[in-house]
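Colleague: got a predicted model here, sequence first, then my questions.
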Amino acid sequence: MINEFKDFIAKGNVMDMAVGIIIGAAFTAIVQSLVGDILNPIIALFTGGIDFTGWFYALDGNEYASLDAATEAGAPVFAVGKFIMAVINFFIIAFVVFMLVKMVNRVKAAAEKPDEVAPEVPTGPSQLDILIEIRDALKK
């Protein structure tokens, strides 16, 4: 069983997956910073200072100063602003991944492209052309 585990760990797919998870976690931190520190202030500028992360609805009917105050009080809340930010995060991540895949596909296509284009070998007339010539010769 230990040997099977060693074989499993030694496979390249497991290591690739581990690297992907680590990079994904780091990428998530970058995107959260991009959204929270750069995009939110820009959106707030255009919307008159509205901060999405503060949008919430308390389902118990009480008024709370902030989302943190409502959650500390134990009130059930719809955190609409957090959801909006999650959607914005998703679109940013999806766009960046799209651009990465597009770049990788372009690099792959360039690598697979042959250096020299083979010259076209001239071919003789097709079978149809020969039959047409025979027909025309017979008519004469």
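Modeller: Everything's here; your move.
Colleague: all contacts plus neighbour counts: C-alpha atoms, from now on.
Modeller: Fine.
Colleague: I'd say Val14 and Phe8 touch.
Modeller: Yes: Val14 is within contact range of Phe8, at 7.5 Å (criterion: C-alpha atoms under 8 Å).
Colleague: which stretches in the protein count as strands?
Modeller: 57-58, 77-78 (DSSP state E).
Colleague: the first one packs against which elements?
Modeller: Helices and strands touching strand 57-58, as assessed by 3 or more C-alpha pairs under 8 Å, 6 or more residues apart in numbering; DSSP states H and E, comprise strand 77-78.
Colleague: second one coming, line it up with the first:
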Amino acid sequence: MWKEFKDFAFKGNVLDLAVAVVMGGAFGKIVTSLVNDIIMPVVGFFTAGTDFSTLKYVLSQAVMDGETIVTPEAAILYGSFIKNIVDFIIIAFSIFLAIKFINKAKKKKVQEPEKAPEPEPVPQDIKLLEEIRDLLKNNK
């Protein structure tokens, strides 16, 4: 199942991509809420109360003139990036499961082709007549 998920998430085809776009749009807000409101607080609890939305690496501090920002802070928001990665994994896995379900349903729908009906057995008297005919041909 993991190999199939990797193949889907990183290779995929056009149908998979189209479904991913639709599903991602439909589930985007739900997944974002799940990550922001349920998963990340639990992760934060286990990482000594870290709030991932505030994690950043400051490249340069903001320059202030009183309360006015002259130059805004330049920072890499890696906490937000981590949240987005979790969002992507959940959405990609959901779409993978949906495609897997669709493919399974398609396989069930396709049935084996019907076998040709078996020919009716030849009556015994016809068999005897055919044997006599063959014997007469061979005696000539």
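Modeller: Thanks, I have the structure now. Owing to the predicted nature of the structure, the values given are computational and were not obtained by experimental measurement.
Colleague: hang on, the earlier thing: tell me which of the strands of structure 1 sits most buried.
Modeller: Of all these, strand 57-58 has the most neighbours on average by mean count of other C-alpha atoms under 10 Å, namely a mean of 18.
Colleague: can you map out the helices along structure 1?
Modeller: In structure 1, helices defined by DSSP state H lie at 2-10, 12-33, 40-46, 67-72, 80-112, 127-139, listed in chain order.
Colleague: any chance of TSV for these, columns mean neighbour count?
Modeller: Converted to TSV, the helices of structure 1 look like this (neighbours: other C-alpha atoms under 10 Å):
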stretch	mean neighbour count
helix 2-10	10
helix 12-33	12
helix 40-46	14
helix 67-72	14
helix 80-112	13
helix 127-139	10
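Colleague: take those and lay them out in CSV including distance to Thr53 of structure 1.
Modeller: Output for the helices of structure 1, formatted as CSV (distance: least, C-alpha to C-alpha, whole Å):
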stretch, distance to Thr53 of structure 1
helix 2-10, 42
helix 12-33, 12
helix 40-46, 9
helix 67-72, 8
helix 80-112, 4
helix 127-139, 73
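Colleague: coming back round to it: save the strands of structure 1 as JSON lines, and put in distance to Pro119 of structure 1 too.
Modeller: Below are those laid out as JSON lines (distance: least, C-alpha to C-alpha, whole Å):
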{"stretch": "strand 57-58", "distance to Pro119 of structure 1": "70"}
{"stretch": "strand 77-78", "distance to Pro119 of structure 1": "67"}
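Colleague: closest to Gly61 of structure 1 out of the helices of structure 1?
Modeller: helix 67-72 (10.9 Å; C-alpha to C-alpha).
Colleague: for that closest one, packing partners?
Modeller: Against helix 67-72 of structure 1 (3+ C-alpha pairs under 8 Å, 6+ apart) you get no helix or strand.
Colleague: centre-most residue in structure 1?
Modeller: Relative to the mean C-alpha position of structure 1, the nearest C-alpha, by C-alpha atoms, centre = their mean, is the one of Val97, at 2.9 Å.
Colleague: counterpart of that residue in structure 2?
Modeller: Aligned by TM-score structural alignment, Val97 of structure 1 pairs with Ile95 of structure 2.
Colleague: list the contacts for its match?
Modeller: Val19, Ala20, Met23 (C-alpha atoms under 8 Å, 6 or more residues apart in numbering).
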